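Novice: Just a sequence and a predicted model for now, questions to come.
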Amino acid sequence: MTERMIPISTASSDPAFVLSRPQRTVSATAGGTVFRSAHEAITALRSGRISHIVGALPFTPGAPTALWAPESVTITDTPWQPGSHLEPQAVTPRPDSRTFPQFEFDAALPTPDEHRQRVATAVELLADPGHPLQKVVLARAIRARCANPVRAQDIFDLMVASDPMSNGFLVDLSAAGGRYPGRHLVGSSPEILVRRSGNRILSHPLAGSARRVLDDGDADRTAADTLLASAKDLAEHRFVTDQVAAVLRDRCAEVSTPAPELMATPAMWHLGTPITAAVPVAGPSALELAVALHPTPAVCGTPTGAAARVIADLEGERGFYAGAVGWCDADGNGEWMVSIRCAELAADGSTLLAHAGGGIVAASDPAAELAETTGKFQRILGPLGIADLPVTVG
């Protein structure tokens, strides 16, 4: 694929949307038609009135989306190169966490002790034979501040530069309205909700995780092997693959669900299953499949309705964390990543809120679940200079 652009000028050199993947980068400007619901965006794509949709879906279906038909879209066959959107004389070296403005830990929301208690409450529900819950994903947040305002683009560049696969995403959330104008979602997600390329479909859910031991190769391998043999994690993973495969079987053909395999990220080991399928040319688009699949048990739980109610009761509103970010074109092609390993940057550029969660099943241990989220936070907070997080009240 050669570079394709719909050339319309933009007021800023920074794109409003970028999704960097090993095989492709899609970047887009702001402007154009805004869609507050995925249904409106799907209808516009199907009508042929627009060529592309980009943006983000919130965790809660039915909440306002941050989707728009951009004035300009650029697609390349390579990962994002930090600084590539600038004029040649303005390009800066690849970002380095040692020289990046340092964020400082501000607060844990909730406190570590309260998160452990939330997990314990969920475990009690899971052990209750009269409650339908089989799995629920509980998350917590870390708020951090920086003395000097930081551009979302700079954080995105740092995420891409610090990821071995050059994964990263940036979404201007202004299209969602409400409290979101000027805010950005930035991160580096390893999880493919769905990709459509021609008639081929791929969903690569991740569920079941273990923190890596990067300074000890033998211990790191042991952590991976232990995860792959863990009955608790394999059962948690099966909830996800069963539901994803069921959704795809209703809409696609040739659905294949292989055995789970290990996937390594800079901070974590994960169990992942590459589920493939096929669709006819006029079949569901990448955006339609993303809406049908979201939220999977990997970020919500099983059954979906019961898990969502527990999350609402224990956590409250998640916003765009654990939603999806991506793009879709009028031919149905596109890719949507689960919005994890991410943070929301405030409009003033000085405060960010990062989230991390873990799947809770009846065999879950609250202390271990807290440790899992601490490990997942390092993907977004480590490059920003926050290496240590409190594990007690604070």
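Specialist: That came in fine, so what should we check first?
Novice: Going by C-alpha atoms from here, please, whenever you check contacts or count neighbours.
Specialist: OK.
Novice: residue ranges of the helices in the stretch 51-200 of the chain, please?
Specialist: 112-127, 152-161 (DSSP state H, counting those that start in this stretch).
Novice: Nearest to residue 193, out of these?
Specialist: helix 152-161 (19.2 Å; CA to CA).
Novice: Provide the contact partners of that closest one at residue level.
Specialist: Helix 152-161 is contacted by residues 14, 20, 80-83, 94-97, 166-170, 184, 186-188, 345, 349, 380, 383 when judged by CA atoms under 8 Å, 6 or more residues apart in numbering.
Novice: so which of the helices of the stretch 51-200 of the chain is the most packed in?
Specialist: Comparing those by mean neighbour count (mean count of other CA atoms under 10 Å), helix 152-161 ranks first with a mean of 24.
Novice: and residue 44, what does it touch?
Specialist: Per CA under 8 Å, 6+ apart, neighbours of residue 44: residue 50.
Novice: so how far is residue 269 from it?
Specialist: For residue 44, the distance to residue 269 (CA to CA, to the nearest Å) stands at 39 Å.
Novice: By residue count, which helix of the protein is the longest?
Specialist: Counting by DSSP state H, the longest helix found in the chain is helix 231-251.
Novice: That one: what's the following helix or strand?
Specialist: Note on helix 231-251: by DSSP states H and E, the next helix or strand toward the C-terminus is strand 253-256.
Novice: Give the buried residues for that next one.
Specialist: Across strand 253-256, burial judged by 16 or more other CA atoms under 10 Å covers 255, 256.
Novice: How far away from the center of its chain is it?
Specialist: Strand 253-256 has its average C-alpha position 25 Å from the chain's average C-alpha position, going by CA atoms, centre = their mean, to the nearest Å.
Novice: Quick one: list the elements packing against it.
Specialist: helix 231-251, strand 275-278 (3 or more CA pairs under 8 Å, 6 or more residues apart in numbering; DSSP states H and E).
Novice: And here is the other one:
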Amino acid sequence: MDGFLLATPDGVLRASGTRATFDSAAAASTALRSGAAELIVGALPFDPRGRTALTAPEQALHTAGPWRPAALPDLPGVRVVAEIPSAADHVARVTKLVEQLGDPAQPLRKVVAARALRVAAEAPLEPEVIAAHLVTRHPRAAVYAVDLTAAGRPGDTLLGATPETLVSRHGRAVTLRPLAGTLPRLADPAADAEQARDLLTSTKNRDEHAYVIDWIRERLTPVCTELSIPDAPELLSTPEVWHLATPIRGVLRDPATTALDLAVLLHPTPAVCGTPTDLALDAIAALEGDRGFYGGAVGWCDATGDGDWFVAIRCAELAADARTLRASAGGGIVSASDPVAELHETTAKLRTFLGGLHCVIPE
């Protein structure tokens, strides 16, 4: 895919062509402030030390309202060809993390442990078609397709349908809605309602959520003159899972602070990484290696500083061969986590993306 697509319920941004590419957020910010770029689009990797996929496009079109694809072509058949790691190994990995996190002598308090599925398609996959299927299946999500050429990966595309806003900045108004604490949806309506109530009252999930909110408060307080954070989270649902969510609003202290600045300030949150951040990043790198752009951020920022950035979850990376996908999902591990439940949580999250491709996920 050559370009950028971001479709939210409020609007669609399409960009194409390349005036310049930036392998770091700092370089992109400099281009915006100097006037060398009017708009930056793209993605930040999970590890902030990694190479970004940020571009100053030649053309961009922003339209109001949701994307309603004119056609929905059939997708080729896809199947899972590898689990990275296996389900049993993921449970074992989480079990060791729970033991480590239960040791009060060490400072690590939360780690987001992820697993991936490698998927093969019978024929080439078109990113635009995948995105159309995702937006039809998940109309309330932010659906994205990002060319990763700027990150040194020509032909690779990041695709997904995320429910989570990392940060939006319009004028001096700052909004975000972090998610942390999850349970799978259930087919029976009564059981599903009970599942939602259980999540809202779960000490383990409320603690996991609190780590995220406390961290965001610490990060935003120096840059905001006003910061409104509810005392308790609310429920947010997708077709696959229940989440704990907290809507946060702020007012910028310095109007020169851009949406990209805020995205860099906040990424990665404990919702996708853990806490303390540096220790969690090191633990994830040791366990999983390079996550690429899963758990990163996708969005845009213009020369006025306005922009929207979304957490790159419920996603997959499509290889340049257009036939191979790597879909990833994770869960926040704390000392009270149940390893088998954490495995089921990743499976439910993987269904957001792979369900749109009608791919059967191993239980």
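Specialist: That came through, no problem. The structure displayed is predicted, hence computed values, not measured ones.
Novice: coming back round to it: just the buried residues of the longest helix of structure 1, please?
Specialist: 233-234, 236-241, 243-245, 248, 251.
Novice: Relative to residue 298 of structure 1, how far out is residue 150 of structure 1?
Specialist: 31 Å.
Novice: Which part of structure 2 matches stretch 39-57 of structure 1?
Specialist: Alignment note (TM-score structural alignment): stretch 39-57 of structure 1 is matched to residues 26-44 of structure 2.
Novice: One more: stretch 244-253 of structure 1?
Specialist: Going by TM-score structural alignment, stretch 244-253 of structure 1 sits over residues 216-225 in structure 2.
Novice: Span of that stretch from start to end?
Specialist: Using CA to CA, the two ends of stretch 216-225 of structure 2 sit 15 Å apart.
Novice: All the strands of the stretch 51-200 of structure 1, residue numbers only.
Specialist: Here the stretch 51-200 of structure 1 has its strands, by DSSP state E, counting those that start in this stretch, at 52-57, 66-69, 73-76, 104-109, 135-145, 168-172, 184-187, 192-197, 200-204.
Novice: Next, format those strands as JSON lines and append mean neighbour count and distance to residue 327 of structure 1.
Specialist: Listed next are those as JSON lines, based on neighbours: other CA atoms under 10 Å; distance: least, CA to CA, whole Å:
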{"stretch": "strand 52-57", "mean neighbour count": "30", "distance to residue 327 of structure 1": "4"}
{"stretch": "strand 66-69", "mean neighbour count": "27", "distance to residue 327 of structure 1": "9"}
{"stretch": "strand 73-76", "mean neighbour count": "19", "distance to residue 327 of structure 1": "10"}
{"stretch": "strand 104-109", "mean neighbour count": "18", "distance to residue 327 of structure 1": "31"}
{"stretch": "strand 135-145", "mean neighbour count": "23", "distance to residue 327 of structure 1": "26"}
{"stretch": "strand 168-172", "mean neighbour count": "30", "distance to residue 327 of structure 1": "11"}
{"stretch": "strand 184-187", "mean neighbour count": "27", "distance to residue 327 of structure 1": "15"}
{"stretch": "strand 192-197", "mean neighbour count": "24", "distance to residue 327 of structure 1": "10"}
{"stretch": "strand 200-204", "mean neighbour count": "22", "distance to residue 327 of structure 1": "15"}
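Novice: of all those, which lies closest to residue 285 of structure 1?
Specialist: Once these are compared by CA to CA, strand 192-197 is nearest, at 7.2 Å.
Novice: what's next to that closest one, contact-wise?
Specialist: So strand 192-197 of structure 1 is contacted by 201-205, 285-286, 289-290, 293-294, 324, 332-338 (CA under 8 Å, 6+ apart).
Novice: Just those residues: which are in helices?
Specialist: Reading helices off those with DSSP H, I get 286, 289, 290, 293.
Novice: Aligned counterpart of the first one in structure 2, please.
Specialist: Okay, so that is residue 286 of structure 1. Per TM-score structural alignment, residue 286 of structure 1 is aligned with residue 259.
Novice: what about residue 150 and residue 298 of structure 1, which has more around it?
Specialist: residue 298 (30 against 22; other CA atoms under 10 Å).
Novice: does the more buried one count as helix, strand or coil?
Specialist: Assigned state for residue 298 of structure 1: coil (three-state reduction, DSSP: H, G, I helix; E, B strand; the rest coil).
Novice: what do we get in structure 2 for it?
Specialist: Using TM-score structural alignment, residue 298 of structure 1 pairs with residue 271 in structure 2.
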